[in-house]
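Trainee: Fold the following and give me the result.
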Amino acid sequence: MKEIRFSENVARIDTSGIRKIFEAAGSNAINLGLGQPDFDTPEHIKAAAIEAINEGFTGYTVGTGITELREALSSKFREENGFSVSPEEIIVTSGASEALAIALATLLNPGDEVLISNPGFVSYNALTEILSGKAVSVPLAEDLTMKPEAVLERITPKTRAIVLNSPSNPTGAVASRADIKALAEIADDHNITIISDEVYEYFIYEGEHVSPASYSDNVITVNATSKSYAMTGWRLGYVAARKDYIGQMLKVHQYIQACANSIAQKAAYAAITGPKDSVNTMREEFRKRRDVLVKGLNELGMECALPKGAFYAFPRVSDSAEVASKMISNGIIVVPGTAFGSEGDGYIRISYAASMENIEKALSIMEKVL
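Mentor: I've put the predicted structure just below:
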């Protein structure tokens, strides 16, 4: 059999380091590596999906998404995020992952550069490379945020985008209003685009969530119902930007996806317009778990700053791979910081989107083996 010639862009990237960790762990391991809430989707959201099925709402929708959902999202951005987009400036996507992909596909020509935090979420680099772009690492400051001055130092004539993720996966850091404003000004001054990944916006414990689109229209805002409403498996995201961006992104969306899942769109409408009790409950529970986890880690001798958002702790360790491997062999799944970039060496990511019982059990095991 002759060897198949695959895409060089795809061949040069590796599969997710996070997935490799999960596959290596035993079936009874305590999973502190998973980036999804351990809560069920709220009942009123499930009921909306069931109603859609029973009413036969199971065909294609318009490519941009059902009108009522885009209208609700337009109101959400205005009321919660401080910027205005019309329903025509929103595309409903199959998760934030598709939104990120179509944003990058719209912006990049071969060799164009994207500034990405290091450490940062694994998809940013991979998608950039698949799309023939060049991922340029921006090391984080001591507080684990991406600073405007560090971004400025790395801008070249080939820079097309800055990916901003606040609250951050993997660090749990939250960017300050001053830094967000400065980054927006940099985008305007250099005519580059901020891709703002805001999927953890509702999970902030200290500080505030600030959308860069409230300061600049050179911004593509990416979000999803996945984390906020415990809907990771529903694969329902959305992207908002001014019309010239949307017109180009819609082309990519139409050819790779056609439209987001019709039933999930009805569920998302119920989520966006319905009560937020479940969001508040999750946030307060995550806050309690965070406090227990971080206190326990520091008592074990790990240096772990209190994360201000998301649901991840990012403690310092002597050797990322060694510590993660030792934990996995003792039945605790964590992710080595190196899975998120070279600057993640010396850290591990621990998710507190797990039960308090499992967090306390994991700390007890760590005390014995570390």
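
Trainee: okay, CA-based contacts and neighbour counts for the rest of this
Mentor: Will do.

Trainee: Can you point out the buried residues in the helix or strand that contains Leu293?
Mentor: Using DSSP states H and E, Leu293 maps to helix 277-299. Neighbour counts using 16 or more other Cα atoms under 10 Å place 278-279, 282-283, 286-287, 289-290, 292-294, 296-297 of helix 277-299 among the buried residues.

Trainee: mind putting those in CSV, distance to Ile13 included?
Mentor: Converted to CSV, these look like this (distance: Cα to Cα, whole Å):
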residue, distance to Ile13
Ser278, 38
Val279, 36
Met282, 35
Arg283, 35
Phe286, 33
Arg287, 35
Arg289, 35
Arg290, 33
Val292, 37
Leu293, 33
Val294, 33
Gly296, 36
Leu297, 33
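
Trainee: Quick check: the farthest pair among those residues?
Mentor: Ser278 and Leu297 (28.1 Å; Cα to Cα).

Trainee: ok, the spatially closest residue to Arg242 that is not a sequence neighbour - how many residues close by?
Mentor: Ranked by Cα to Cα, 6 or more residues apart in numbering and with sequence neighbours excluded, the top spatial neighbour of Arg242 is Glu89, at 5.8 Å. As a burial measure, Glu89 scores 19 neighbours (other Cα atoms under 10 Å).

Trainee: residues in contact with Glu89?
Mentor: Contacts for Glu89 (Cα atoms under 8 Å, 6 or more residues apart in numbering) come out as Ala240, Ala241, Arg242, Lys243, Ile246.

Trainee: If we use 6 Å, what do you get?
Mentor: By Cα atoms under 6 Å, 6 or more residues apart in numbering, the contact set of Glu89 is Ala240, Ala241, Arg242, Lys243.

Trainee: Give the PyMOL command for selecting the buried subset of the residues you listed.
Mentor: Those of the contacts of Glu89 that count as buried under 16+ other Cα under 10 Å are selected in PyMOL with:
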select buried, resi 240+241+242
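
Trainee: Let's see this one next, to set against the first:
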Amino acid sequence: MLELLADRTKLMDASGIRKVFALAADLKDPVNLSIGQPDFDVPQQVKQAAVTAIESGCNSYSQTPGLQELKDAVIAKETSRLHWDNPEVFISSGVSGALFLTFLALINPGDEVVIPDPYFVIYKQVINMLGGKCVFVDTYPDFRMTPEKVEAVVTDKTKLIIINTPANPTGVVSTEDELKGIADIAAGRGILVMSDEIYEDFCYDGPSPSIAKFYDKTILMKGFSKNCAMTGWRLGYVVVSQELKPLMNELAKLQQYTYVCAPTPLQKAAITALTVDVSEHVADYARRRDMLVEGLSDKFEFVRPGGAFYMFIKAPGNLSGTDFVTRAIENNLLIIPGGVFSERDTHFRLSYANSPDKLKKGIEILNSIA
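Mentor: Sure, this is the predicted structure:
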């Protein structure tokens, strides 16, 4: 069977996370700080909106780009934030689906895509699968994607610059000055920018700015998986200015032949999700962030995260990230080696989307094995 597989499958590697869970298969009630999803439930009013939609017969295909009612609600929300006139909206099967379709629409073999290192895992894998070239911006040790670092790697083959703020896996939030500088570089060369802002609501030291506010050739991606805990609902959206409207036509074409449409009753419920106040959860996660920062600062080296719900921590001593994660798993703690998210294997990622009791246990285990 291996001989029959397409060559592109060899360009994708999921082995890092798989190895972690293979090592952890025999653990009983592990302290699991590996999962990147909220530990609270979907808000009740959103669940009820989905039930109502299903029971009222809203169960057919929607238009491929999404329900107009949901698109209008997204436009109302994002227009006030970005000050774009008449933006275009596309409803996707999660932000991951939006990323995949956008890469399909844009990347030709040989095209260069500038991405920060560390990075969200999908970026590298799909770009490689399509024959594109990942050009990594080395953001170590502070994990800041600065204009100077971007300028140093941009070439005539650069098709796209990817911004992820707040960032997975580092939790770093880009500043307005950084984004304005990157926008100036992109504008000077006519380069597209993709801004993945799925964690926008989870900011603890002030709001997260968007490069879309400064650059009209930005492909803005957001969704409902993190702020409303709707990870299994697979709903995201793309917003662009009128200048990039042709891209939206291509996304609709590609979705027609892949996902068809996002789940219709859940799109209906997402209209309610756009109105949900998540500030209580954000405050709770800020306290968890502070708990980890205080509990680990004596023995570990890390950048204090400003958003999302991850910490990207340097493995102690001369250990690689993989070696330290193996040691952690032997002590009933699940974390992810940094090499899954980076060209380096020097760090590990933990998620604080877990209960304070579990986080306390995780802190005790980490300090005991450092």
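
Trainee: After superposition, what's the TM-score, could you say?
Mentor: TM-score for the superposed chains, counting by TM-score structural alignment, normalised by the length of structure 1: 0.94, backed by 362 aligned residues with a Cα RMSD of 1.5 Å.

Trainee: Map Arg316 of structure 1 onto structure 2.
Mentor: The alignment partner of Arg316 of structure 1 in structure 2, by TM-score structural alignment, is Lys314.

Trainee: was I right about that match contacting Asp345?
Mentor: No. The criterion here is Cα atoms under 6 Å, and Lys314 of structure 2 misses it with Asp345 at 9.4 Å.

Trainee: The two: who's more crowded?
Mentor: Neighbours per residue, other Cα under 10 Å: of Lys314 of structure 2 and Asp345, the larger number sits with Lys314, 21 against 18.

Trainee: Count the residues that sit near the residue lying closest to Val199 of structure 1 once chain neighbours are set aside.
Mentor: Distance criterion Cα to Cα, 6+ apart; nearest residue to Val199 of structure 1, sequence neighbours excluded, is Asn223 at 4.8 Å. As a burial measure, Asn223 of structure 1 scores 26 neighbours (other Cα under 10 Å).

Trainee: Relative to Asn31 of structure 1, which of the contacts of Glu89 of structure 1 is nearest.
Mentor: Within those, the smallest distance to Asn31 of structure 1 is 33.5 Å, found for Ala240 (Cα to Cα).

Trainee: List the contacts of the closest one.
Mentor: Neighbour list for Ala240 of structure 1: Glu89, Ile90, Ile220, Thr221 [criterion: Cα under 6 Å, 6+ apart].

Trainee: do the same with Val114 of structure 1
Mentor: By Cα under 6 Å, 6+ apart, Val114 of structure 1 lies in contact with Ala135, Val136, Thr159, Arg160, Ala161, Ile162.

Trainee: Mind checking what secondary structure the nearest residue to Val219 of structure 1 once chain neighbours are set aside has?
Mentor: Closest residue to Val219 of structure 1 apart from its sequence neighbours, by Cα to Cα, 6+ apart: Ile194 at 4.7 Å. Following DSSP: H, G, I helix; E, B strand; the rest coil, we place Ile194 of structure 1 in the strand state.

Trainee: Would you mind finding the match for Asn249 of structure 2 in structure 1?
Mentor: Mapped onto structure 1 by TM-score structural alignment, Asn249 of structure 2 lines up with Gly247.

Trainee: how near is Ile335 of structure 2 to Ser210 of structure 2?
Mentor: 30 Å (Cα to Cα, to the nearest Å).

Trainee: So which residues of the stretch 101-250 of structure 1 form helices?
Mentor: Using DSSP state H, counting those that start in this stretch, the helices of the stretch 101-250 of structure 1 run over 122-130, 148-153, 177-190, 243-256.

Trainee: deepest of the ones you listed, which one?
Mentor: By mean neighbour count, with neighbours taken as mean count of other Cα atoms under 10 Å, helix 122-130 ranks first of these at a mean of 20.

Trainee: how big is the offset of it relative to structure 2?
Mentor: When structure 2 is overlaid, helix 122-130 of structure 1 sits 0.7 Å from its aligned residues on average, using mean Cα distance after the TM-score superposition for structure 1.

Trainee: which residues sit in contact with the alignment partner in structure 1 of Ser342 of structure 2?
Mentor: Under the alignment by TM-score structural alignment, Ser342 of structure 2 pairs with Gly341 in structure 1. Going by Cα under 6 Å, 6+ apart, Gly341 of structure 1 touches Asn118, Pro119.

Trainee: give me that answer again for 7 Å
Mentor: By Cα atoms under 7 Å, 6 or more residues apart in numbering, Gly341 of structure 1 lies in contact with Asn118, Pro119, Gly120.

Trainee: Let me know whether the second one touches Gly346 as I believe.
Mentor: If I follow you right, that is Pro119 of structure 1. No. Judged on Cα atoms under 7 Å, Pro119 of structure 1 makes no contact with Gly346 at a distance of 11.0 Å.

Trainee: Could I get the full set of strands for structure 2?
Mentor: In structure 2, the strands defined using DSSP state E lie at 31-32, 88-92, 112-117, 133-138, 158-164, 192-196, 218-223, 236-240, 301-302, 310-314, 333-334, 336-337, 347-351.

Trainee: taking those together, which one is wrapped up most tightly?
Mentor: When you average the neighbours per residue for each of the strands of structure 2 (mean count of other Cα under 10 Å), strand 336-337 leads with a mean of 30.

Trainee: And Phe214 of structure 2, how far from Ile182 of structure 2?
Mentor: Distance of Phe214 of structure 2 to Ile182 of structure 2, given as Cα to Cα: 10 Å.

Trainee: related to what we said a few turns ago, for the strands of structure 2, please prepare CSV with the additional fields distance to Asp323 of structure 2.
Mentor: Listed next are the strands of structure 2 as CSV, based on distance: least, Cα to Cα, whole Å:
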stretch, distance to Asp323 of structure 2
strand 31-32, 18
strand 88-92, 38
strand 112-117, 20
strand 133-138, 22
strand 158-164, 28
strand 192-196, 30
strand 218-223, 34
strand 236-240, 36
strand 301-302, 16
strand 310-314, 12
strand 333-334, 13
strand 336-337, 8
strand 347-351, 10
